[in-house]
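> The sequence and its predicted three-dimensional model are supplied below.
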Amino acid sequence: MTESEIFEQLKKIVAENFEIEPEIITMDSNIVTDLDMDSIDAIDMVAELQKKLGCRFSAEDFKAVKTIGDIVRVISGKV
């Protein structure tokens, strides 16, 4: 799966589950300041990603994540 494909899947998950307009979700979107997501939202997003992608992630994987692009790179390293 390419980073572009991962981004599109992630964008869809974020838009559908957190009622965020897909047009504002970019690789540079900060998940806290731009998308107004909190730590509970982040946990929910990771759970949804695990279901959709069939991968397991640890909290350590997402420790330094700040942007959608960071998340895409973490996932890319796992799939």
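Structure received. Treat the numbers as computed from the prediction; the structure is a model and nothing was measured.

> Please make it C-alpha for all contacts and neighbour counts, starting now.
OK.

> Buried residues, stretch 68-79. List them.
Ile68, Gly69, Asp70, Ile71, Val72, Val74, Ile75, Ser76 (16 or more other C-alpha atoms under 10 Å).

> just stretch 8-19 next, same as before
Judged by neighbour count (16+ other C-alpha under 10 Å), stretch 8-19 contains these buried residues: Glu8, Gln9, Leu10, Lys11, Lys12, Ile13, Val14, Ala15.

> structure B:
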Amino acid sequence: MDKKEIIQITNAFLVEEFEADPEKITPDANLKATLDLDSLDYIDLVVVIENNFGFKVNPEDFQGISTFQDFYEYVATRIKQKQLV
């Protein structure tokens, strides 16, 4: 799975699950502010990631994620790690 495909899949489920405005989902946009995430929404986000990409997410992984670009990089890295195992 290449980065473009990761971005397309990610943006599609963010729009569907979090009713996000696709126009506001840009690489430099703040993930939490754009999606208006609270602590329960992060749990939903973890479930959606695990269901769409097939890897386990640790809650502490989100500490370094502030923008959508950070999020895409995180998903791409975890997919690569999963493929190496």
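Yes, it's here. Remember, predicted model here, so these are calculated numbers, not experimental data.

> Would you pull the TM-score for this pair?
Laid over one another, the chains give 0.85 as their TM-score (TM-score structural alignment, normalised by the length of structure 1), with 79 aligned residues with a C-alpha RMSD of 1.4 Å.

> sorry, back to before: just the ones of the buried residues of stretch 68-79 of structure 1 in helices?
Ile68, Gly69, Asp70, Ile71, Val72, Val74, Ile75, Ser76 (DSSP state H).

> how about whatever residue of structure 2 lines up with the fifth one, what does it touch?
In the superposition onto structure 2, Val72 of structure 1 corresponds to Tyr72 when matched by TM-score structural alignment. With C-alpha atoms under 8 Å, 6 or more residues apart in numbering as the criterion, the residues that contact Tyr72 of structure 2 are Lys3, Ile6, Ile7, Thr10.

> Nearest residue to the residue nearest the centre of structure 2 in space, please, no chain neighbours.
By C-alpha atoms, centre = their mean, the mean C-alpha position of structure 2 lies nearest to Phe71, the distance being 4.8 Å. Once flanking residues are discounted, Phe71 of structure 2 sits nearest to Ile65: 5.9 Å by C-alpha to C-alpha, 6 or more residues apart in numbering.

> Could you check how far that neighbour is from Pro59 of structure 2?
11 Å (C-alpha to C-alpha, to the nearest Å).
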